[in-house]
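K.L.:
pasting the sequence and the predicted model now:
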Amino acid sequence: MPTETFEFQVEARQLLQLMIHSVYSNKDVFLRELVSNASDALDKLRLEKLRDDALDADVSDLHIEIDVDKEARTLTVRDNGIGMSYDEVGKLIGTIANSGTATFLQDLKEAKDAAGAEGLIGQFGVGFYSGFMAADEVTLVTRRAGESQGTRWTSRGEATYTLETVADAPQGTSVTLHLKPADPENQLHDYTSPWKIREIVKRYSDFITWPIRMVPEAAAPSDGDAEGDGDTAPEPETLNSMKALRARSRDEVSDDEYHELYKHISHDWREPLETIRLQAEGTFEYQALLFVPSHAPQDLFARDFKRGVQLYVKRVFIMDDCEALLPPYLRFVKGVVDAADLSLNVSREILQQDRHIRMMQRRLTKKVLSTVKEFMTKDSDRYATFWREFGTVVKEGLLTDTENRDAILAASSFATTHADDEPTTLAQYVERMKDGQDDIYYITGESRQSIENSPHMEAFRDKGIEVLLLTDPVDEVWVDAVGEYRGKGLRSVTKGEIDLAADGDEKAGEEREKQAEDYAGLLGWMREQLDEDIKEVRLSARLTVSAACVVSDSHDLTPALENMYRAMGQEVPRTKRILELNPGHPLVKGLNQAYKEREDRAELAESADLLHTLAVLAEGGQPKDPARFVKLVADRLERTL
């Protein structure tokens, strides 16, 4: 097949330009990323060979090799792993197939410092392109295990790349960087220097379980050798210790080494928020090394988000993203688990049913949740970071994990009217409850500002009663599923009847009875007029300033929840709501007086309709007939001029 030239995808071209012009100063990380890719390729080949013994592949000496040519100024990272086919090279190297590409590139351009840029690059998983920070041209030669022909990919990082088939490619992948001209004033970035290669591998890749070998340049012949007779090929030097961090004691491993392992498995170049070690001994033995990231990936809520930790069995790599080891609401956790008593041929289907896997999941889940609880009690800044980044997804567990619901609640915090900036736990809320208060009150909505200004909050503000302010979509669902906390009900301020008058307040009770009698006629008439939209009209004990509000019955779905179900394609019948009137508001008083005096009922009906629509608007809803609403308001304004 002749050489073919292709154009890079637009996003890939933009990324390459950012790399070529050095979006960050620490260029050394390109070698770490290439070594990491090579390690992944070796893992995948060993796993594929385990599952298919007939695969025509040599697995006798799997390794990574780094070859430097000072004279030609090239650096090659070579592995004898799984390799790629012609089509895979075009798909994996020529394009960036990931949701949020445009946002990622914009964030990368706007990164204010080197660390921020590194974090974005690593998070997006495009480390191969980092080679262009050090090279003017990159050549990749690869042959997939079991295939007879290889592929060569070449690019100068500009608009195009070339692809061609090659007949003599060895199994695996080699990436050759044609390095940029040497900078005599900056020897720290001399990637043809063996000491520099040793330093980078030791710093970033010492824990890689495959040998990373460097072939030293051949020594010049000694005076005693005639034309080099008797020379032997130089012995490759193994640069890494190959000892897995999870197998070492805590005292043997530095935080920096843990952080480099995290960066290797997560493709995140920021340091993790926390490292969690766990070693189980007894009838079922395993080691776990888990990491809590310091920031949420951009695609955390995408359907195709890859979750799960790496699974090893007796130090043999089994799979990259074992979903069975942690529940979906902890999908941001990265790490490695090495089990001693599983089969090397274990499949994803078997994992779902395996008793040992379920035991591991329970213990790992409890360990992560207890770590978050420790953040809360011992390191408020670290907890604040965690909850800001992952609180929304953790709360999904309140719906799906009843076994750990109490632990999740204990590790959760919520915005509250008690403080502008400081979130509260449910335990703290209960401690502050007023005498005689039986419920934990909350309100849900799109933003703190909108729900704090809701008419439903007026009586609570007036009485100084604390309300939780819940603004995540999942909040609409979990509060109903949980129902109560330590015997205190979770109660929405927008549902059911609410009376905050003190028990035994006879004067208040007598006043309500008088108002009910006085407004009985208006309430019944408005119920008939608005029958299509509401199920009841009643006087409100929750309003102190606004004229009216709409509320849901105690066990009805909220409008936001109805919309959420419809967005998921579920048919949900429309629920009529309740209109509450403030008997102390001048507008409501005037309406009642007009009803009693039997004035023009057509105009009175318009007023009732306007009052209902204003109540809907006040909670962020939309008029049923916007054009009619605008006309009614305009007519009323005209008559007042």
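P.N.:
Right, received. Where do you want to start?

K.L.:
make it CA atoms for all contacts and neighbour counts henceforth
P.N.:
Noted.

K.L.:
contacting residues around stretch 434-452?
P.N.:
417, 429-430, 457, 465-473, 475-476, 488-494, 560, 619-620 (C-alpha atoms under 8 Å, 6 or more residues apart in numbering).

K.L.:
which of those residues count as buried?
P.N.:
With neighbours counted by 16 or more other C-alpha atoms under 10 Å, the contacts of stretch 434-452 contain buried members at 417, 429-430, 457, 465-472, 475-476, 490-494, 619.

K.L.:
what about versus this one:
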Amino acid sequence: MTNLDADRPTENHVFEADVSRLLHMMVHSVYSDKDVFLRELISNAADACEKLRFEAIAAPNLLGSDADNRITLTLDEENLRLVVDDNGIGMNREELIEALGTIARSGTRAFMERIEANKAGEGAQLIGQFGVGFYSCFMVADRVDVVSRRAGSEEAWLWSSDGQGAYTVSPVDLTDAPARGTRITLNLMEDAKTYASRWSVERIVKEQSGHVPVPISIIEKPGAEPVPLTDGTALWTRAKNEVSKEDHADFYRSLSGQYDEPAVTVHFRAEGRHEYTTLAYIPGAQPFDMFDPDRKGCMKLYVKRIFITDEADVLPRYLRFVRGLVDTADLPLNVSREMIQESPILSAIRKGVTSRIITAIEKLAESDAEAFAKVWENFGAVLKEGIYEDGERRTQLLSLARFKTTAAGEGSRSLKQYVEDAKPEQSAIYYLTGNSVEQLKASPQLEGFRARGIEVLLLTDQIDSFWVMTAGEFEGKAFKSITQGAADLAQFAKPEGEAEADSAPSADVATFIAYAKEKLAGEVSDVRASDRLTESAVCLVASEGGYDRQMEKILQGAGRLELSAKPILEINPAHPLVKAIAAKADGTALKEDAALLLLDQARVLDGDKPSDPRAFAERLTRVFERALQA
């Protein structure tokens, strides 16, 4: 290859730091499924062809005399080379550097962190599950040369690297470049020579890329004639009964960049006011970047089989884990990406596709509880965002939701089950929010409810603190936090055979509670006898209005709440410690220490720490000294 002119010498570049880390892991780690690199390169080539089809709507001259898109694989066993050619949109110099020298996918960093956190054996399948695009070719090649010419350009460029931390970019004579598109030459490692053999490459293509919507051909050796491998028929245009489970799994993998199998497939054609075809998949495994705040949906939009964009809001954000596409003839081919977002046609499509996907999840819940449980385990935290955001489908999503509860054991329960088993006089669905189920089960606020056999939802996802505020009610029962307001447990009888404790405090305890209320006035809004405590001495609860305890912590942590409301300290009047303190704390110093220690104990039980650790330690020392002297 020759340079265009002497004024454009070869440029040397260093990879972005994250790319260097990724390439190092590729080259120096052992992965069991290296085949994934070919699927990734073919997927990129297909995307380039689809982008050209889109741009050619406004500029037909980009196609020239070669209007048919194609991908060609050329094998050279003698020289250990594999070449992947496409006649798609191609790249100019800046695009080569941006696409191959930097990381643009936000999830790649999460991928690398996951690999580094695993041993080589445990992480062996991670590349196949995640899909790392172009960089995966360095698992099998010790040098990669990329020659690309953007459609309509009079320049071509060579990008070259050995994957060791640097790359070069140089101009290429047009006679050594494709008429348009990209040619990737992989100089294979000795232990990867099987990727230059026809039987191996043909098997991988048919297994993993058989339904890419661009025809794929293979050239068995340099100079031979191309032989078709796939015809580029769009899978979604075929009748449902003509598409096998294996076809769907193959297409899902090429579409999603993951290597699991879809848990749910939604394939339908809508006819009527708007006509469109949808092919959508709920993944069998959780995507690595599902909780990335900048992550967008992964539904592609086609118009008459021409790729338009993968940034259209085809689905609401709480279904962002769904992979798939929508193909419609109702939108004009020359519509801009900006106009698409405001299109009433897209709004109608969005509504229809969303409803079909939620209905498919409902059917799975009814027909296969085990499969649904796995889907909920993977995506329940995201689906619950819909309870908060989507008022139209709130009831549907509440019915789908599954929760850990005090009555669920190791499993989970639906709200319908909760309501069916509720006490006859129970008007609320009680819940407790926190960071983990284990922490919540140890919460003192649960004691009175557990003693009376009242089921409580144990909510540990951050979104839980938000949707319960907007959900209103379910089947006539309002949602109520057990850390907010009075418990009002007196209306519920204890199980038969268990004596009801006298909730009225003794005179000594009442005097101590009155003292604590006065002494702690700057720290709490009230101190009162509790009917929710049966085992612990104290607990903190929020007032009836405002936020519950967990919501206050979330808002404060996010800087959205400058000053939280003072909590209420509840004291168990029947607790032996409280009775002993009330009976013996006749000295002002002891009373003060006891009241402040009980408040700090309540803070610790609530997952916090004493407000003044040093003062806490000093008070505890004084109490120990008094006890030892007694």
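P.N.:
Received the coordinates, thanks. Since we're looking at a predicted model, the values are computed, not measured.

K.L.:
and the TM-score between these chains?
P.N.:
Here the TM-score for the pair of chains, by TM-score structural alignment, normalised by the length of structure 2, is 0.89; 615 aligned residues with a C-alpha RMSD of 3.0 Å.

K.L.:
picking up where we left off before, in strands, which of the contacts of stretch 434-452 of structure 1 fall?
P.N.:
468-470, 488-492 (DSSP state E).

K.L.:
my reading is that Leu241 of structure 2 lies in a helix. Confirm?
P.N.:
Leu isn't right for residue 241 of structure 2; it's Asn. Yes: according to DSSP: H, G, I helix; E, B strand; the rest coil, Asn241 of structure 2 belongs to a helix.

K.L.:
residue in structure 1 matching it?
P.N.:
Using TM-score structural alignment, the equivalent of Asn241 of structure 2 in structure 1 is Asp251.

K.L.:
ok, its match to Tyr204 of structure 1 distance?
P.N.:
19 Å (C-alpha to C-alpha, to the nearest Å).

K.L.:
the two: who's more crowded?
P.N.:
The neighbour count for Asp251 of structure 1 versus Tyr204, taken as other C-alpha atoms under 10 Å, is higher for Tyr204 (24 against 6).

K.L.:
which stretches of the stretch 251-400 of structure 2 form helices?
P.N.:
In the stretch 251-400 of structure 2, the helices defined using DSSP state H, counting those that start in this stretch lie at 337-341, 344-367, 369-389, 394-400.

K.L.:
any chance of those in a markdown table, plus distance to Pro576 of structure 2 and mean neighbour count?
P.N.:
As requested, the helices of the stretch 251-400 of structure 2 are exported to a markdown table (distance: least, C-alpha to C-alpha, whole Å; neighbours: other C-alpha atoms under 10 Å):
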| stretch | distance to Pro576 of structure 2 | mean neighbour count |
| --- | --- | --- |
| helix 337-341 | 65 | 14 |
| helix 344-367 | 48 | 17 |
| helix 369-389 | 41 | 18 |
| helix 394-400 | 42 | 18 |
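
K.L.:
can you list those helices in a markdown table and add distance to Pro287 of structure 2?
P.N.:
Formatted as a markdown table, those follow (distance: least, C-alpha to C-alpha, whole Å):
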| stretch | distance to Pro287 of structure 2 |
| --- | --- |
| helix 337-341 | 25 |
| helix 344-367 | 18 |
| helix 369-389 | 9 |
| helix 394-400 | 21 |
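
K.L.:
which elements pack onto the helix or strand Ala510 of structure 2 falls within?
P.N.:
Here Ala510 of structure 2 sits within helix 507-519, counting by DSSP states H and E. Judged by 3 or more C-alpha pairs under 8 Å, 6 or more residues apart in numbering; DSSP states H and E, helix 507-519 of structure 2 is in contact with strand 526-529, helix 576-584, helix 588-605.

K.L.:
need those in JSON lines (columns: mean neighbour count).
P.N.:
Formatted as JSON lines, these follow (neighbours: other C-alpha atoms under 10 Å):
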{"stretch": "strand 526-529", "mean neighbour count": "19"}
{"stretch": "helix 576-584", "mean neighbour count": "16"}
{"stretch": "helix 588-605", "mean neighbour count": "18"}
